[in-house]
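Asks: Dropping a prediction and its sequence here:
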Amino acid sequence: MSSVALDPPATAGRIIEVLHPGPVPVAEPAPASPEGGLLIHPACTADAAAIAAIYNDTLPPPALRGTLRALGLAEVQGWMLLHRGSGRPLWVARSGPHTVGWLSFLGYFDRPGCEATAELSVYVAPAWQGRGIGRQLVDRAVQRAPACGYRRLLAQIWSDNHASLGLFARAGFVLWGRLPGAVRIGERRCDMVLLGHELAERP
């Protein structure tokens, strides 16, 4: 995003695969408190259309999407049910009457023993990018993650998405790894960068 979103492949194509309910700690809801005019709160069913629209608006033009595809309303609604069943946070950001962004905690491939690690996925509506919304969402995730039972946060970002790399770096994420040439969308080729944040243990 001018970008404060993870690249589409961070969720597209495996959005359902990584969200099967597993033995994940029950997440405490984010307090709905305004920050600089922004209200961040747990997503509800009524937010599904806005979540889909924001995600779809970040996709490249159809001719350049390759295997990427737009999300439908029913798919997002099912995805939200999986979040509720697994206790993983899914938040939306609102400015006045507008839903301007969202952030989700994804299970780390639901591998046994990895319940305390979550992957973050964050998207901001194109018209609202560059206003610090993504930073507020990521900062809230870092602050709230320990109370939700998470000890490590992960972000997977395309190597040419410099804005998202900068966003997570400013939020305290550091380089944990790199998958050379892992992203192949049409003629586009780039690496997948793995950024991580090790959180302080709760007293």
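Replies: Great, that's in hand. Model, not experiment: these values are computed from the prediction. Numbering: from 1, shown residues only.

Asks: For the rest of this, base every contact and every neighbour count on C-alpha atoms.
Replies: Fine.

Asks: Compute the number of surrounding residues for the closest residue to residue 43 other than its chain neighbours.
Replies: Excluding the flanking residues, the one nearest residue 43 by CA to CA, 6 or more residues apart in numbering is residue 91, at 5.0 Å. Residues near residue 91, counting by other CA atoms under 10 Å, number 26.

Asks: Quick check: residue 91 is in a strand.
Replies: Yes. Assessed with DSSP: H, G, I helix; E, B strand; the rest coil, residue 91 lies in a strand.

Asks: Surely residue 70 is in contact with residue 56?
Replies: Yes. Contact criterion CA atoms under 8 Å: residue 70 and residue 56 qualify, at 5.3 Å.

Asks: Distance check, the residue nearest to residue 43 against residue 40.
Replies: To residue 40, residue 91 is 6 Å away according to CA to CA, to the nearest Å.

Asks: buried stuff in the longest helix anywhere in the chain?
Replies: The single longest helix within the chain, with elements called by DSSP state H, is helix 73-86. Within helix 73-86, the residues that qualify as buried by neighbour count (16 or more other CA atoms under 10 Å) are 76-77, 79-80, 82-84, 86.

Asks: putting a second one here so we can go through both:
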Amino acid sequence: MPEPLIRPARSDDEDALARLDRETWSPLHEVRPAPPKPGEPFFRPTCGPDAHLVAEHDGRVVGYVRLLRPTPLESNAHVLQICGLAVAAEARGKGTGRALVRAAVAEARRREARRITLRVLGPNTVARTLYASEGFAVEGVLPGEFHVGGRYVDDVLMGRSLL
């Protein structure tokens, strides 16, 4: 699979993104309950198309990354946070996740952020390895912060400077 096209999300991506969210959900990487059933909205008032970049291959949505401000505080406005990343099974291990992370970093720079952060569950070593390879460092660990999949797991805080 060649490198995917990364583009801003559009409102007409909603069904494809909702389907991808349902298909990729796992307690390995998600603390929220399983995504809503078909027909329920993917975009929300606080998290619309402008908060997402989409990976497309042969005209099909195969991934997304969600980039938001971590808090509404003006004193924190210089930071953006990756608040979701999903890659379709057939696009995994083929550079789609890496392309989305790089696009999120580029978008954060375009928005003049000084830092980009994320949170990832401790057992999700595939994602942690990807983020580390793209310059994110572990900046903190909240031991046993979440109880998912029948066990307590760490919440790993990662970030990097954009300067």
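Replies: Received, thanks. Because the structure is predicted, anything quoted here is derived from the model rather than measured.

Asks: And the TM-score between them?
Replies: Overlay of the two chains. TM-score (TM-score structural alignment, normalised by the length of structure 2): 0.86; 158 aligned residues with a CA RMSD of 2.2 Å.

Asks: Residues that sit against both of residue 70 and residue 56 of structure 1, list them.
Replies: Here residue 70 of structure 1 and residue 56 have no joint contacts, going by CA atoms under 8 Å, 6 or more residues apart in numbering.

Asks: and the residue nearest in space to the middle of structure 1, how far is that from residue 147 of structure 1?
Replies: In structure 1, the C-alpha nearest the mean C-alpha coordinate belongs to residue 121, at 1.1 Å (CA atoms, centre = their mean). Counting by CA to CA, the gap from residue 121 of structure 1 to residue 147 of structure 1 is 19 Å.

Asks: Let me know whether the residue nearest to the centre of structure 1 touches residue 107 as I believe.
Replies: No. With contact defined as CA under 8 Å, residue 121 of structure 1 does not count as touching residue 107 (10.8 Å).

Asks: what residue of structure 2 takes the place of residue 163 of structure 1?
Replies: Using TM-score structural alignment, the equivalent of residue 163 of structure 1 in structure 2 is residue 126.

Asks: Now which residue in structure 1 aligns to residue 79 of structure 2?
Replies: Residue pairing (TM-score structural alignment): residue 79 of structure 2 is matched to residue 117 of structure 1.

Asks: With adjacent residues omitted, what lies nearest to its match?
Replies: Leaving aside its chain neighbours, residue 117 of structure 1 sits nearest to residue 152 (4.8 Å; criterion: CA to CA, 6+ apart).

Asks: To which residue of structure 2 is that neighbour aligned?
Replies: Matched to structure 2 by TM-score structural alignment, residue 152 of structure 1 sits across from residue 115.

Asks: Just confirm residue 18 of structure 2 is within a helix.
Replies: Yes. Assessed with three-state DSSP, residue 18 of structure 2 lies in a helix.

Asks: So it is in contact with residue 25, correct?
Replies: No. When contacts are counted by CA under 8 Å, residue 18 of structure 2 is not listed as touching residue 25 (10.6 Å).

Asks: Which one of those two is surrounded by more residues?
Replies: Neighbours per residue, other CA under 10 Å: of residue 18 of structure 2 and residue 25, the larger number sits with residue 18, 19 against 16.

Asks: now for the more buried one: what does it line up with in structure 1?
Replies: So residue 18 of structure 2 corresponds to residue 52, using TM-score structural alignment.
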